[in-house]
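Peer 1: following is a predicted model, sequence given first.
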Amino acid sequence: MLNMRSDLTPKARIREAALRLFADDGFDAVTVRRIAAAAGVSPALVLHHYGSKEGLRAACDDHILRLTEELMPTPEESGASGATSAAEVFDASAEAKFGSFAEVFPDDSPVLPYLRRMLLADDERAREVLRGWHRMTVDLLTLWRDAGVLDPGPDPEVRAALLLAMDLGAVLLRDPLTELLGFDPLGSGGIDRWGRDAYSFFSLMLTDAPPPEGRPT
């Protein structure tokens, strides 16, 4: 049985065990019986909660989508209502989100390794999750534009894809980046340093919104 938080429900323990095993060994290699043993439950309980191994994988994917959605800053959360430039928006977002990232993805979390495995699988489930992230990013850029502080450019869908590629690239290249930089860019000891420069770079990709008609520049 894997070490897990003692306050997790049996259903959540099953999901956490599946995340770890899927991340370590791949989706095809892991059986319902192994997941049940790691979670300390019976195989029947796994099937009771999730229906099948595919149903459990879908639940893992949905869980990751929810976690990443929580980390996407809204204009209200990052103080965009008082911001006057793209740089100010991302400065505020950085202050709000670095601690949240470390809380949602602690160093022993299976979520980021699972995400890497999912992206490398490149199957329809992975593409569906990627489409969901892209949709959320486009929606977020639209919120910023409507708040009057960011201009996502003439093609927000491409801009969203570029932002997404940079974020997910850090997940895929986490190990070689750690060796290159001398610190884990997605770990609790390195996310502040990595994130601040990333947000500074993002602010260069998203220019300030043009002033309303009639207002001098």
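Peer 2: Nice, thanks for sending it over. Numbers count the residues shown, from 1 in each chain.
Peer 1: alpha carbons only for contacts and neighbour counts from here, please
Peer 2: Fine.
Peer 1: in the chain, spot the helix with the most residues.
Peer 2: The longest helix of the chain (DSSP state H) is helix 124-147.
Peer 1: who touches that one?
Peer 2: 58, 61, 65, 69, 72-75, 80-81, 118-119, 150-152, 156-157, 160-161, 164, 209 (C-alpha atoms under 8 Å, 6 or more residues apart in numbering).
Peer 1: in strands, which of those residues fall?
Peer 2: Counting by DSSP state E, the part of the contacts of helix 124-147 found in strands is Leu150, Asp151.
Peer 1: can you select the buried ones from the contacts of helix 124-147 in PyMOL?
Peer 2: Remark: buried members of these, expressed as a PyMOL selection using 16 or more other C-alpha atoms under 10 Å:
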select buried, resi 58+61+65+73+74+75+80+118+119+150+151+152+156+157+160+161+209
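Peer 1: just the contacts of helix 124-147: which are in helices?
Peer 2: Per DSSP H, the subset of the contacts of helix 124-147 in helices is Ala58, Asp61, Leu65, Glu69, Met118, Leu119, Pro156, Glu157, Ala160, Ala161, Leu164.
Peer 1: for the second one, give its distance to Leu180.
Peer 2: Right, the one you point to is Asp61. According to C-alpha to C-alpha, to the nearest Å, Asp61 and Leu180 sit 30 Å apart.
Peer 1: now do the last one
Peer 2: Leu164 sits at a distance of 22 Å from Leu180 (criterion: C-alpha to C-alpha).
Peer 1: and what of the fourth one?
Peer 2: Applying C-alpha to C-alpha, one obtains 29 Å for the distance of Glu69 from Leu180.
Peer 1: OK, contacts around the closest residue to Ala92 other than its chain neighbours?
Peer 2: Leaving out its chain neighbours, the residue that sits closest to Ala92 by C-alpha to C-alpha, 6 or more residues apart in numbering is Ser78, at 5.1 Å. Contact analysis of Ser78 by C-alpha under 8 Å, 6+ apart lists Val89, Phe90, Ala92, Ser93, Ala96.
Peer 1: ok, structure two:
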Amino acid sequence: MRSMPEDRTTRALIRDEALALFAAHGPDSVTVRRIATAAGVSPGLVVHHFGSKDGLRQEVDQYVVAVFEAMLGELTGGDGGVEAFDSGAGAASLSAAFTRHLPAGSPLPGYLRRLLLSDTDAGRLLFARLYEVSRAALDGLTAAGLAAPGRDPAVRAALLLANDLAVFLLRDRIGEVLGTDPLSADGMARWAPEVLDIYAGGLNASPPRGS
């Protein structure tokens, strides 16, 4: 009989392999047997831990939301969300901030894309949380004299968030036209300065001299 720590380790391994497969192929295209093979366990053990593939998918959703919640808490702790858009820290946007906090090759950006476009409670919860951060960041930047709230601050915050999430949702297409993965270190080094220039001065903004 397995001890509780081993059960937790096995459960996490199955969840992580499912996350990677779901991100790459979509949950509907991945079978329990394929997940079990990737995790090096039997299909019966997957069912033992999660009850069904739907149960496993729900746990993956909850895990991804928890990971991004933790990152958001780290990024926005104590300053109302301004750090997530702190040019001094090299984070022109949430996408840049997330990229700094995720390991290379992480399946989380791919799964985030699927989750946000899904009609699930987890997808709605995560988007609502991201919007809260975008709104808090705009309010903080406005209070600091670094941004204007616009005629409708709620719409402006939603627009900034939609623009930022487009990097995740259109990652492959953007990479094709730029020749660089926009969420890679090199891609973000190109992306972040343009975002900062546009946010700071609009589309008429010119890059600083010497840059």
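Peer 2: Great, that's in hand. The structure presented is a predicted model; accordingly, all values stated were derived computationally and were not measured.
Peer 1: TM-score for these two?
Peer 2: Put the two chains on top of each other and the TM-score (TM-score structural alignment, normalised by the length of the second structure) is 0.69; 189 aligned residues with a C-alpha RMSD of 3.6 Å.
Peer 1: please pull up the equivalent of Val60 of the second structure in the first structure.
Peer 2: With TM-score structural alignment as the criterion, Val60 of the second structure lines up with Arg57 in the first structure.
Peer 1: ok, now which ones touch its match?
Peer 2: Contacts of Arg57 of the first structure by C-alpha under 8 Å, 6+ apart are Ala18.
Peer 1: ok, now how distant is it from Ser188 of the first structure?
Peer 2: 27 Å.
Peer 1: give me the number of residues near Val92 of the second structure?
Peer 2: Slight slip there: residue 92 of the second structure is Ala, not Val. Ala92 of the second structure: 24 surrounding residues under other C-alpha atoms under 10 Å.
Peer 1: so which residue is dead centre in the first structure?
Peer 2: Centroid-nearest residue in the first structure, with C-alpha atoms, centre = their mean: Thr68, separated by 3.6 Å.
Peer 1: ok, it to Leu130 of the first structure distance?
Peer 2: Thr68 of the first structure sits 12 Å away from Leu130 of the first structure, going by C-alpha to C-alpha.
Peer 1: can you check Leu177 of the first structure too?
Peer 2: From Leu177 of the first structure to Leu130 of the first structure the distance is 22 Å (C-alpha to C-alpha).
Peer 1: Glu124 of the first structure: neighbouring residues, count only.
Peer 2: Neighbourhood size, Glu124 of the first structure [other C-alpha under 10 Å]: 9.
Peer 1: where does Ala12 of the second structure sit, in terms of helix or strand?
Peer 2: Per DSSP states H and E, Ala12 of the second structure falls inside helix 4-25.
Peer 1: what's the span of stretch 79-92 of the first structure, first residue to last?
Peer 2: End-to-end distance for stretch 79-92 of the first structure, by C-alpha to C-alpha: 6 Å.
Peer 1: whoops, I mixed them up, stretch 30-50 of the first structure
Peer 2: End-to-end span of stretch 30-50 of the first structure (C-alpha to C-alpha): 15 Å.
Peer 1: could you do stretch 36-50 of the second structure as well?
Peer 2: Stretch 36-50 of the second structure: ends 12 Å apart by C-alpha to C-alpha.
Peer 1: ok now it, how far from the chain's centre?
Peer 2: Relative to the mean C-alpha coordinate of its chain, stretch 36-50 of the second structure is positioned 27 Å out (C-alpha atoms, centre = their mean, to the nearest Å).
Peer 1: what's it in contact with?
Peer 2: Residues contacting stretch 36-50 of the second structure (C-alpha under 8 Å, 6+ apart): Arg11, Leu13, Ile14, Glu17, Val32, Arg33, Ile35, Ser52, Lys53, Leu56.
Peer 1: run the last query once more with 6 Å
Peer 2: Applying C-alpha atoms under 6 Å, 6 or more residues apart in numbering, the contact partners of stretch 36-50 of the second structure are Ile14, Glu17, Arg33, Leu56.
Peer 1: most neighbours among the residues you listed, which one?
Peer 2: Taking other C-alpha under 10 Å as the neighbour criterion, Ile14 ranks highest of the contacts of stretch 36-50 of the second structure with 24 neighbours.
Peer 1: follow-up on the earlier one: tell me the secondary structure at the residue nearest to Ala92 of the first structure.
Peer 2: When classified by DSSP: H, G, I helix; E, B strand; the rest coil, Ser78 of the first structure comes out as coil.
Peer 1: try Ala92 of the second structure
Peer 2: Looking at Ala92 of the second structure with three-state DSSP, the answer is coil.
Peer 1: would you confirm that it contacts Phe98?
Peer 2: No: with contact defined as C-alpha atoms under 6 Å, Ala92 of the second structure does not reach Phe98; the gap is 10.7 Å.
Peer 1: now which residue in the first structure aligns to Leu141 of the second structure?
Peer 2: Using TM-score structural alignment, Leu141 of the second structure lines up with Trp144 in the first structure.
Peer 1: relative to Phe90 of the first structure, how far out is its match?
Peer 2: 11 Å.
Peer 1: so what's Leu67 of the first structure closest to, chain neighbours aside?
Peer 2: Per C-alpha to C-alpha, 6+ apart, closest to Leu67 of the first structure is Val104, 7.1 Å.
Peer 1: that neighbour matches what in the second structure?
Peer 2: Counting by TM-score structural alignment, Val104 of the first structure lines up with His101 in the second structure.
Peer 1: same question, Asp167 of the first structure
Peer 2: Match for Asp167 of the first structure (TM-score structural alignment): Asp164.
Peer 1: what about that match, neighbour count?
Peer 2: 18.
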